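> Just to be clear, the model below is a prediction. Sequence and coordinates:
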Amino acid sequence: MSSQHPHLPASGKHLPISTYRLQLSKDFTFQDARKHLGYWQALGITDLFLSPILQAVPGSMHGYDVVDHRHISAELGGRNAFEDLADAAHRAGLSIIVDLVPNHMAVPTPVWINLPMWSLLKQGKDSPYSHWFDIDIDQPILMPVLGKRIGQVLADQEISLEQLAVPGEDKLGKQWVLRYFDHYFPVATGTEALPMEVLLERQHYRLAHWKVADEELNYRRFFDIDSLAALRVEERDVFDSTHALLLQLFNAGFIDGFRVDHPDGLADPAGYFHWLSEATGGAWIAGEKILEDAERLPSDWSICGTTGYDTAWRLTALQVDSRASLPLGTLMQSITGDSPSSYRQIERQSKAQIIDTSLAAEVRRIGQLLWRICQNDFRLRDYTFRSLLDCLRELIMQMPAYRSYVTVGQPASNISREIVQSAATRALRQLDSEHSDTMEVIVSLVLGDKIGSAALNISDRDRQEFLVRFQQVCGAVMAKGVEDTTFYRWTHLLCLNEVGSNPQAFGVSADSVHLFASDIQSNWPATMTTSSTHDTKRGEDVRMRLAVLSQYPTLWTQIVSDLRDTTQVYRPNDLDGRSENMLWQTLIGTWDDNGSISSPRLRQYLLKAIREQKSWTTWTNPDTVRENELLDFADQIICDPQVAEIVSRWHGETEQATAYTILANKALQLTMPGVADVYQGSEITQTSLVDPDNRRPVDFSALSKMLSHLDTKGLDFSDASSLDQSKLYLTAAILRLRRRLPDCFVSAYATYQPLALSTGYAVAFARGTAREGAQIVTIARRLPGVLARYQGDFRSEHTVVLPKGSWKDICSNEVFSAGTQSLEELLFKRGARILERVD
């Protein structure tokens, strides 16, 4: 890292100013991306940010299911096509950021697509890859692929022994393999002549019914996805092997920086980032670290910052009126039965369900490890397995963050102690008082403290493993229990249910955003800021439309009442209240000038959402009758002309406030401290929902034509004929400004200065450098719907104080002088205004 600042790239290494996220797939390859370099250059970005480029499972639409670290994805075009894209991008003045996936590899069908996994299944402990995967190698590796229990599968003769040439191992000739429909598995040498039942018993793996996985799986997964097996990149040779190609491309100049996927799953994130930074000579690296509420990124991580969820949720909550918490909570309770104060209870119930179902195998694994530690220590033997498991389970439920940030061999920090000990205090409130001494033992082990005799070597190794695995399980429970369960049950205001968000923080103040931004500028000046990603549950514009609900709570309550009355005649008798409240908000959040989103998109989203709720239907045990009733109900809603009339009434009342909110959010995100990321297509308005909806193709040619038209016309931002034009014009203007004045936005000496305002309905700050002072001013609306209800718009007494100098609007020729200026004039018909100092 740079000697100037510990969290900037090293001297001579590339520093992004703005990135444009591309979702590559077989339908949008390296060659396809090359065709649009001119558009991204014209837009003003400095870096293309590519989804994973290594060889993934054939047909993958995202690339996170890597199967071969030695090759660039053939479906994306292969290595030559990637290098051609990188060369062309560099000639166009664009650098390349690549998404790196260190935590896991795919367990594909057939398994031979992942040759290291195939080798492990074939040779067990004798495989050169036996230490690659986070697997209990002392027992057969569970392969939960069977549609029926093994006895019935054998009785039906659905497993056969065959000989064939395994792709990638052709030099070995034909091999004996076991076939189960589309699944193929290797046969251990010398076992092929055995009777089928004996043969299966002699393998290094165990074929099992898919339902066995949740309780008995013996390899760590990416969360609860059986087809993604965790890697041990904490082993240096595994790190070197899995990173060799990408580092080779980096050293050759084709890659300029990295985004690291899911570092919370790693055994030692700090150690991993140190290795990666060292291997790249201090490149720009951003980690997909999910920070909860006021949680801080560890300062000893050798990265430049996060991928921006911490900024995204604050900017969303900035546009949420906290005074609407009660009326919207009352509405939620009337529909769902959930009270506004029940969030923590729902969160705890959701985590408990995940611990007892989809992550039961992981929790049981560390429970048995904990039990072994106690049994092997004379002083700890009297703690029973049940008491240990009860305390462990409750402690995991009460953990408020993905990790406790304790590293093996290092003393726990004060922050780590506070995280774990406060969670233990909350956990004990849910347990009998007799569990207090048991909890004390677990807390000591989680923090790496000495307890008991700690004399036996086996115990020492087990303690180290427990310290690591506890954190890995906590992260998985947070992701699956909160983000993928609680956030689908809690329907107070859906825009607050986002990755890294705190739905209980119903709105945040401008002052808190200023404090956050100032801290980022001081400590993480090259972190990433974002508003939409491939993982957000709703795109930025959908979230902003939903934030407007809080600005019109009375009107929204009436709209929902009218919608329910209108649709009562075809409403399912047992419609789930949470699903219904989610449906009404989704309807409004995705209904734009073109009307509702299509039926297939809405059905796809609702099906995923209700199964993620895990209340009355699930992925593993779907209630298809009730599901179809809900989906058919949604179809009728979007085709009902009376519904369209009600929605039009909402839009008529809130259209301007919605436009202002969308534009204000974009302006703030692009001018806050950090590297500004633009998710593909989000330079105009989108109705994107959770993946795969947010991975829909983008018409870059149409965007390029729109931008060219706006540039040719010399359009004044306030006179744009559509919200799409306004957003594109504003986005391009800011990105071009960032490229022209990079030091004001991303540097060790960039500055962030809140500006004095006479009202809470706006946010204003200046960006510049320590040497030259303020150079750019951002002024954006906040809660425009509330202002419209109370006052109509800004009045003459609403002012902002501009820094010294003359200030020109970057989207027009208007110039303003320093000192007190009228917001009525500055923000007339605008969601935001960006000024550049011109004297």
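Okay, I see it.
> make it CA atoms for all contacts and neighbour counts henceforth
Noted.
> Could you look up the SS state of the residue nearest to Thr191 when sequence neighbours are not counted?
Counting by Cα to Cα, 6 or more residues apart in numbering, Thr191 lies nearest to Leu199, which is 5.8 Å off, once chain neighbours are set aside. Classification of Leu199 by DSSP: H, G, I helix; E, B strand; the rest coil places it in helix.
> so how far is Ile135 from Leu199?
Distance, Leu199 to Ile135, using Cα to Cα, to the nearest Å: 22 Å.
> what separates the residue nearest to Thr191 from Leu207, distance-wise?
The gap separating Leu199 from Leu207 is 12 Å, by Cα to Cα.
> next one: Asp565
Asp565 is 53 Å from Leu207, by Cα to Cα.
> Of these two, which one has the most company?
Set Asp565 next to Leu207 and count neighbours by other Cα atoms under 10 Å: Leu207 wins out with 19 against 11.
> pretty sure that one is touching Pro144, no?
Yes - under the criterion of Cα atoms under 8 Å, Leu207 makes contact with Pro144 at 6.0 Å.
> Moving C-terminal from the longest strand that the chain contains, which element do we reach first?
Ranked by number of residues, the top strand in the chain under DSSP state E is strand 799-809. Going down the chain from strand 799-809, the next helix or strand is strand 815-822, by DSSP states H and E.
> which of the residues in that following strand are buried?
For strand 815-822, a neighbour-count test (16 or more other Cα atoms under 10 Å) marks Phe816, Gln821, Ser822 as buried.
> Quick one: the strands in the stretch 1-150 of the chain, in order.
Using DSSP state E, counting those that start in this stretch, the strands of the stretch 1-150 of the chain run over 18-22, 47-50, 54-56, 66-72, 95-100, 104-106, 141-146.
> And for the stretch 201-350 of the chain?
205-209, 221-222, 225-230, 257-260, 284-287, 305-306.
> list the helices and strands the fifth one packs on?
Pointing back at strand 284-287 there. strand 257-260, strand 305-306 (3 or more Cα pairs under 8 Å, 6 or more residues apart in numbering; DSSP states H and E).
> and the comparison structure, right after this:
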Amino acid sequence: MRLPSATYRLQLHAGFPLDAARELLPYLDSLGITDAYLSPVLQSRAGSAHGYDVTDPTRVRDELGGEVALARLAEEAHRRGMGVLLDIVPNHMAASVENPWWLDVLRSGPASPYAASFDIDWEPARAGLAGKVLLPVLTTHYGETLERGELAVVIGEDGLSVSYGDLRLPLAPRSQASVLGWGLGRLQRATGAADPGVLELATIVDGLAGGGPRVSDDTRSAIARLLRLVERDARIGRHVESTLRRWNGRPGDPRSFDLLDRLLDGQSYRVAYWPVADQEINYRRFFDVNDLVAVRVEDDRVFSDYLGTIVRLVQSGLVDGLRIDHVDGLHDPARFLERLRSAVGPETYIVVEKILAPGEELRPWPIQGTTGYEVLSAVNDLFVERSATGDPDTPDAGAVGGDAGFRDELYAAKRLVVTELFGGELRNLAQRLGRLAEQHRHGRDLTLTELGRALVGVTACLGVYRTYVDPRVEAPDRRVIEVAIAEAIRRDPDNVRATAFMRHVLLLDLPARSGPAQRALWIRFVMRWQQLASAAMAKGQEDTAFYRHVRVLSRNEVGADPALPPIDAPALHELLRSRAERWPHALSASSTHDTKRGEDVRARIDVMSELKEESAEREASWRRWCEERVGPAARGIGPDMARLLFQTIVGAWPNVPDPTFGDRIAAYAVKAAREAKRETSWRRPNDGYETALVAFARAIVDADETDVERRGLAVFAERVAALGVRVSLAQRLLTVTLPGVPDLYQGSEL
């Protein structure tokens, strides 16, 4: 196996394609980098800045230069003795009409050959969604959108489609026939049945009507004939235009939209107001991102279709190693990795994006390790003053370090995201759990309300991202499930029976007389719950609690646990000893595209923890100064949000004048507040609060340089930055020398 010694992450996009990356290889070689670590390269949405929204897994992205450009990069890398490590995205694709697989599913529904490729519930609890996909694309409620004329049937290169702004949604062939056939009889009477154009239109309508739900060659031929006919026969063109106006209705006349309403109701999708998705969506998403749909790579055919190009790139020698994105989102990570290893062979270097909780061990998968978040967290912790990490309002909290209050914040945050962001998945699982309970003597008297409560509680109490019951229940899974059950009972003692039943299910403790069919239902529930648990931890901790509960902000980072004291030197040595024995070739990250802040900002915040008294005094003075300038509106900005802003401003304070700093701080303040989901959120923005928050965040940045408070903060920030350089260098030294493969993010070497 070819093993990298140091990797360098390159974030590819249209402005930095593969040929530009190739031109950097001499520089990377001079740094001692052995492998160019590429962001995803498969065809993705036009203009994508990241490549995680794959639209066609069968080819390398055109905007990056295609496969020929990848071959040029690989050839130059190999000539220099370097390798190519490629990030792949097996969990999801873009839910976009740019994705031909998804487009076909929207057009043909369950009859599409790609219907099984996506994780869609074709028989959801909502009867009106049976056989349909919910499309949460509207900016307001469906009825209002329809009657304002914002949805319309138009003609284009794919025949007839539904227009909504820049979006074009397909119409089923039979629906196109219904529209085109409207008024055809009158046209025949007016022109004569023997008119060539009318005859041609009639045969096109018959062809579309008789083609079935799938798009066939005959369907494509009929659409091509339609476009040629409309172009050459002006009378037919006018007839089609007139027909479309009749179907599209007239704003101000609600009844005129009845035809279009019925037409839309006959499609294999249902357009909906976008917030509906969290409670009603019937396809699994990447977390709560509506336009990323989960792919069922657990299906052998889907695995081959979706990953065939990746496997070919490895087998052809263009790619030397793979990084697996979001492995915890997969249905069965172990089986996927075994299948992938078998496909690419034993000599291919593989690492997974797996976020380990403190004390959690990576499973013995056929890989070389993780992408290194556990190292990032541990190395940072070594430079954090332990006494600064406790609750500042609790006497002697710093003696031990860590803040147990974060546990309560995380519990509340996970409950929030499970019920609000994943309400549809939660309801589906609760109903499945109810069916299991009906077959169990200790579950049949439990109500769906009680079971749903237990489901939320246990999920919120799980201390790791997920378990790996497959269907074996191994000792690590049993331990974390038992702890979660006990904690859920402690927090909700009135629901102990339902929580105890959850324990039976998650540990696959079936009744003695259970048959294979019943066991399969229990396993199916657990496998599905594990995927929800992963999303709940990611959104609850990384994207909610980390923005709500702030002590030392550098510890509110992927892979860290602010509830625990910072790791000390002996514990770090033990972690590294274990890593050297078990995963010596795992990546050692210091920054990634998913970290909350850059490593230099984290280093400066670490310094602030060492200057905790001075930092606390400067923060208090800054906050009083901001409140005086912003006025009464500043009272709504709580201490955690203020501390987050203060540490961010000082940590990111520019070394040289930067006219964009105020705008960047303002944008970050709004993002942080919306992620916290308290006074404002992405789904329910609070304009008044956000206006006050921006004024609060910008006040010190926009103040005159002669202002005493601004000058004092600037002097403090400059001192922190100077000390932060030492911390940054020390952390870099550790990262490149400890067991593992140092991974540099693009630009972080500067």
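Structure's in. What do you need? Note that the coordinates shown come from a computational prediction; the quantities given were computed from them, not determined experimentally.
> which position in the second structure aligns with Lys537 of the first structure?
Matched by TM-score structural alignment, Lys537 of the first structure corresponds to Lys596 in the second structure.
> go on, Tyr752 of the first structure?
Alignment note (TM-score structural alignment): Tyr752 of the first structure has no counterpart in the second structure.
> Tyr752 of the first structure: what's it in contact with?
By Cα atoms under 8 Å, 6 or more residues apart in numbering, Tyr752 of the first structure lies in contact with Ala517, Ser518, Gln521, Pro673, Phe765, Ala766, Arg767, Gly768.
> Please repeat the previous calculation with a cut-off of 10 Å.
Listed by Cα atoms under 10 Å, 6 or more residues apart in numbering, the contact partners of Tyr752 of the first structure are 514, 517-522, 671-673, 744-745, 765-770, 773-774, 776-777.
> try Ile355 of the first structure
214, 349, 361-364, 393-394, 396-397, 473-474, 476-477, 480-481.
> try 7 Å
By Cα atoms under 7 Å, 6 or more residues apart in numbering, Ile355 of the first structure lies in contact with Val363, Val477.
> aligned partner of it in the second structure?
Checking TM-score structural alignment: Ile355 of the first structure goes with Val418.
> Remind me which helix or strand its match belongs to.
Per DSSP H and E, Val418 of the second structure falls inside helix 405-420.
> now that helix: how far from the chain's centre is it?
19 Å (Cα atoms, centre = their mean, to the nearest Å).
> Please spell out which residues along it are buried.
For helix 405-420 of the second structure, the neighbour count (16+ other Cα under 10 Å) marks 406-407, 409-419 as buried.
> check the fit of it onto the first structure and give the mean distance.
Compared with the first structure after fitting, helix 405-420 of the second structure deviates on average by 1.4 Å (mean Cα distance after the TM-score superposition for the first structure).
> Quick check: next helix or strand after that helix?
helix 423-438.
> And for that next one, what's in contact with it?
For helix 423-438 of the second structure, the surrounding residues in contact (Cα under 7 Å, 6+ apart) are Asp278, Gln279, Glu280, Ile281, Val418, Thr419, Gly443, Arg444, Leu448, Leu451, Gly452, Phe525.
> list the buried ones in that helix?
Under the neighbour-count criterion of 16+ other Cα under 10 Å, helix 423-438 of the second structure has 423-437 buried.
> Next, count neighbours for the aligned partner of Tyr283 of the second structure in the first structure.
Using TM-score structural alignment, the partner of Tyr283 of the second structure in the first structure is Tyr219. For Tyr219 of the first structure, the neighbour count with other Cα under 10 Å is 22.
> so how far is Thr357 of the first structure from Tyr219 of the first structure?
16 Å.
> Ile255 of the first structure now?
For Ile255 of the first structure, the distance to Thr357 of the first structure equals 41 Å [Cα to Cα].
> rewinding a little: out of the strands of the stretch 201-350 of the first structure, which is closest to Asp99 of the first structure?
When the strands of the stretch 201-350 of the first structure are compared by Cα to Cα, strand 257-260 sits nearest Asp99 of the first structure, at 4.7 Å.
> That closest one vs the second structure, average distance?
Superposed on the second structure, strand 257-260 of the first structure shows a mean distance of 0.4 Å to its aligned residues (mean Cα distance after the TM-score superposition for the first structure).
> Find me the equivalent region of that strand in the second structure.
The aligned range for strand 257-260 of the first structure in the second structure is 321-324, by TM-score structural alignment.
> out of everything not next to it in sequence, what's closest to the counterpart of Pro269 of the first structure in the second structure?
Using TM-score structural alignment, the partner of Pro269 of the first structure in the second structure is Pro333. If the residues on either side of it in the chain are set aside, Pro333 of the second structure comes closest to Val327, at 6.1 Å by Cα to Cα, 6+ apart.
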